[in-house]
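Turn this into a structure:
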Amino acid sequence: MVRPARGKVLAGVCAGLGRRFGVSANLVRLLFVLSCVLPGTQVVAYLVLWVLMPKEGSARAVR
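Model (predicted):
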């Protein structure tokens, strides 16, 4: 699971998750925005994934 170099909007987390699970990145983005209406730690989870998911093409990105 990596953050793509192309097709990202903010950090590429939603695009990376969409690619990993075989769904549209726009669908993942929509679900994330809708989930922000509910109480929880969605933004914190996004920030954690931003830090933990390597960029595509980096030394940490292993396929």
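
Please count neighbours and contacts with C-alpha atoms only from this point.
Noted.

Just to check, Trp14 is in contact with Val28?
Let me fix one detail, which is that residue 14 is Cys and not Trp. Yes: counting by C-alpha atoms under 8 Å, Cys14 does reach Val28; the two are 5.7 Å apart.

structure for this one too, so we can compare:
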Amino acid sequence: MDRSFSLDRNKGKIMGVCAGLATRTGVDVVVIRLALVLLTLFALGPIGVVAYLLVGWLAN
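Now for the predicted structure:
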């Protein structure tokens, strides 16, 4: 089984990070996006945005 992560730019809205994670885990992309937004707003703050951008940059 391939354990690598890749962006899914075809299904992605911004960089394809959530779509790539959804493809990788088999979870619906809407659930991943909602979880990221909720975690960023209520728990992580700017760390969630920085993590999103970092994953997008590293996965290129």
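
Enumerate every residue touching the residue positioned nearest the centre of structure 1.
Centroid check for structure 1 by C-alpha atoms, centre = their mean gives Val13 as the closest residue, at 1.6 Å. Counting by C-alpha atoms under 8 Å, 6 or more residues apart in numbering, Val13 of structure 1 touches Arg3, Tyr46, Leu49, Trp50, Met53.

Figure out the helix or strand that the second one lives in.
Using DSSP states H and E, Tyr46 of structure 1 sits in helix 42-52.

so where in structure 2 does that helix end up aligned?
Aligning helix 42-52 of structure 1 against structure 2 (TM-score structural alignment) gives residues 48-58.
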